[in-house]
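K.L.:
Sequence isn't available, so here's the structure alone:
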C-alpha cells in the first residue's frame, strides 16, 4: 500500500496526489518507488495521468535529509532521473496540476509532464547549485525546451524562481486558475484528451518525442497503422455524417 502518495483510479485516467505534507511533499526514495509502481501500471494499461500535490504545495524538492547521505554511486544510479524519464515516456499524456511550490526535484517532475496548469500561488525553481549539486533529474535539458535557453539559464545558474504569471508568459504553464478550480481544470483538460481516439493520442505522443532525424519515417509508420484502424473509420464516418446533416 502506498504511503507517500494517494492514487485515484478512473476508467480513463489516474490521479496521483503527492502526500507528504509534513515535509512539503519532498520526494524521497519511497515516493520515487511508489511513483514507479504507478508508471508500471500505466505502461501496462495506458491512461491519462494527473499529478498534483497537497496543502498548497506541489513538491518542495528532493528530500534533503535523504540526499545528504547519497554518494557518487547513488548519483550514477539516477534515482530521480530515471523516474522523470519514465513519467515523460508514459504512453498517454501526463498533466501536472501545480499549486504552490514546485522546486528542485518537484519542478523536474512537473517539467516531465506533457501539460502543466497552475494556480496564482505556483512557483517554479531549481535551487540545486545553492546546495552544492546540479538539477540532475532533467531540468538541464527539459527546461530550456520549455522556456528557452536564456530563461532556463536564469533559473539554473542564478536561482531565479518563476511565479505563476511568469510561468504562464514563458509557456511553462498552459493555464492559471484559482486553487479551488485546479483539479476541476485538470479534469477538464483530461476530458478533452479522453474524448479523442486513445490510439491516435498515444501515437502522436510517441512521434512527437522521436528524434528529428527519425522524421518523417516515424510519422508515416504511425499513420499507416492508424489508417487501418476501425476507430479511424468510425470517427471519419461520423464526421461525414455530421457534415452532411449540416448541409441539408
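P.N.:
Thanks, I have the structure now. Just so it is clear, the model here is predicted, and its values are computed rather than measured. Residues are numbered from 1 along each chain as shown.
K.L.:
Going by C-alpha atoms from here, please, whenever you check contacts or count neighbours.
P.N.:
Will do.
K.L.:
who touches residue 55 in this structure?
P.N.:
residue 21 (Cα atoms under 8 Å, 6 or more residues apart in numbering).
K.L.:
er, residue 176 actually
P.N.:
Residues in contact with residue 176, defined by Cα under 8 Å, 6+ apart, are 117, 118, 119, 120, 164, 168.
K.L.:
The structure to be compared is supplied as follows:
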C-alpha cells in the first residue's frame, strides 16, 4: 500500500468534516447534520488538522455546511451539551478561539459559504474567514448572552471591525439575528447567491483569487492584518520582497507583451492632413 500524498490532507479518521482537496484549494464541509452542525471538540480538533496542513501546504480554503431536515445549515453554534460542562480551565484554553484564530491567520484566503443558520460559534467561525457568501435563507447572530456567557471566539472584536459598533452591539448585547439582506447591508456578507449556486459561487471566487500571484496574495493578506502603526514600513518591506520575485518580472513582462501585441493589431491612426 502506497504512503499518503503529503500534499493532501489525511482524513482517514475524520468524522465531522468532509474534505475535498485539489492542487490549489481545500473544501471542508461541516458534517454533523444530526445536531445542525454544532461545533464540538472533535470538529475543533479536525479544524486544527486542516489548519496545520494548510500552514505547510498553503491553499485556498472553502468552508461550507450541509443539509439538516431538508434545509441548508452552516453551523447552529457550539455543542451546548459540551459547552455546559466546560469550566474555567477550558475557557482559559480558548478551545474554539484558538482554532478560529489559527484559521484566520492561514497563509491563503478563507471563503465561508453560509446557508441557513450561522449562530454562536458558527457565526464566529464565519467571522474568521476572509470572505463570506450567503444564501437568501441565512440567519446570522450571537445568542450567547441569552445562555449566560459571552461569544469569546472572536465576535466581541471582529464584529466591530467588520460591521461597526452600532450593529455589533445589537447583535452581541441584544441578541439581534440578521437575515441575508441585513448581513449584506452591514458588510457581513460579500454577496448573496441562491442555495443551489452557493458552492459554485465560492469556487468562482476561489478561481479569481487563484489567478493572482500566490506570493502576492499571501503577503497582501498578512500586511492587511497588521496594525495601523506598522504602516507604511511593513508595506515597503513587503514590496521589496515582491519586487525581487520571479513572478513579478514574468507577470509584468507578459502584461507589456500583451499591450504591445494589441497596439500592433490596431490600424494606423489617420494623419492630421487627412482628417
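P.N.:
Here it is on my side, so go on. Just so it is clear, the structure is predicted and the values come from calculations on it, not from any experiment.
K.L.:
Report the TM-score for the pair.
P.N.:
Laid over one another, the chains give 0.99 as their TM-score (TM-score structural alignment, normalised by the length of structure 1), with 248 aligned residues with a Cα RMSD of 0.5 Å.
K.L.:
If you map the contacts of residue 176 of structure 1 onto structure 2, which are still there?
P.N.:
Compared against structure 2 with both residues aligned by TM-score structural alignment, their matches' Cα atoms under 8 Å, the contacts of residue 176 of structure 1 retain 117, 118, 119, 120, 164, 168.
K.L.:
Ranking by neighbours, what's the top pick from these?
P.N.:
residue 118 (32 neighbours; other Cα atoms under 10 Å).
K.L.:
just checking, what residue in structure 2 corresponds to that one?
P.N.:
Using TM-score structural alignment as the criterion, residue 118 of structure 1 maps onto residue 134 of structure 2.
K.L.:
Tell me who's in contact with that match.
P.N.:
Here residue 134 of structure 2 is in contact with 113, 114, 115, 180, 189, 190, 191, 192, 193, 198 (Cα under 8 Å, 6+ apart).
K.L.:
In helices, which of those fall?
P.N.:
Mapping the contacts of residue 134 of structure 2 onto helices (DSSP state H) picks out 180, 198.
K.L.:
which ones among the contacts of residue 134 of structure 2 are found in strands?
P.N.:
Taking DSSP state E, the ones among the contacts of residue 134 of structure 2 that sit in strands are 113, 114, 191, 192.
K.L.:
From the centroid of structure 1, which residue is nearest?
P.N.:
Closest to where the C-alpha atoms of structure 1 average out (Cα atoms, centre = their mean) is residue 113, at 1.3 Å.
K.L.:
Test my guess that that residue contacts residue 96.
P.N.:
Yes. If you go by Cα atoms under 8 Å, residue 113 of structure 1 and residue 96 touch, sitting 5.9 Å apart.
K.L.:
how about the strands of the stretch 1-150 of structure 2, start to end?
P.N.:
Under the criterion DSSP state E, counting those that start in this stretch, the stretch 1-150 of structure 2 carries strands at the ranges 17-21, 25-30, 60-64, 66-68, 71-73, 110-114, 117-119, 131-134, 139-141.
K.L.:
now the third one: how far from the chain's centre is it?
P.N.:
When you say that, I think you mean strand 60-64 of structure 2. How far strand 60-64 of structure 2 lies from its chain's middle: 6 Å, per Cα atoms, centre = their mean, to the nearest Å.
K.L.:
same check, this time on the fifth one
P.N.:
In terms of Cα atoms, centre = their mean, the centre of strand 71-73 of structure 2 is found 19 Å from the chain centre.
K.L.:
Next: the last one.
P.N.:
Here the centre of strand 139-141 of structure 2 is set off from its chain's centre by 17 Å, with Cα atoms, centre = their mean.
K.L.:
so what does that strand touch, helix or strand wise?
P.N.:
Applying 3 or more Cα pairs under 8 Å, 6 or more residues apart in numbering; DSSP states H and E, one finds that strand 139-141 of structure 2 makes contact with strand 117-119, strand 178-179, helix 180-185.
K.L.:
Going by distance to residue 217 of structure 1, which of the kept ones among the contacts of residue 176 of structure 1 wins?
P.N.:
Closest to residue 217 of structure 1 out of those is residue 117 (32.6 Å), distances taken as Cα to Cα.
K.L.:
Next one: that closest one from residue 189 of structure 1, what distance?
P.N.:
Residue 117 of structure 1 sits 9 Å away from residue 189 of structure 1, going by Cα to Cα, to the nearest Å.
K.L.:
repeat for residue 102 of structure 1
P.N.:
Noted for residue 102 of structure 1: a distance of 20 Å to residue 189 of structure 1, by Cα to Cα.
K.L.:
repeat for residue 94 of structure 1
P.N.:
Per Cα to Cα, residue 94 of structure 1 is found 11 Å from residue 189 of structure 1.
K.L.:
ok, those two, which is more surrounded?
P.N.:
residue 94 (25 against 15).
K.L.:
list the contacts for the aligned partner of that one in structure 2?
P.N.:
Applying TM-score structural alignment, one finds that residue 94 of structure 1 aligns to residue 110 in structure 2. If a contact means Cα under 8 Å, 6+ apart, then residue 110 of structure 2 has 60, 61, 62, 63, 103, 104, 129, 130, 131 as its contacts.
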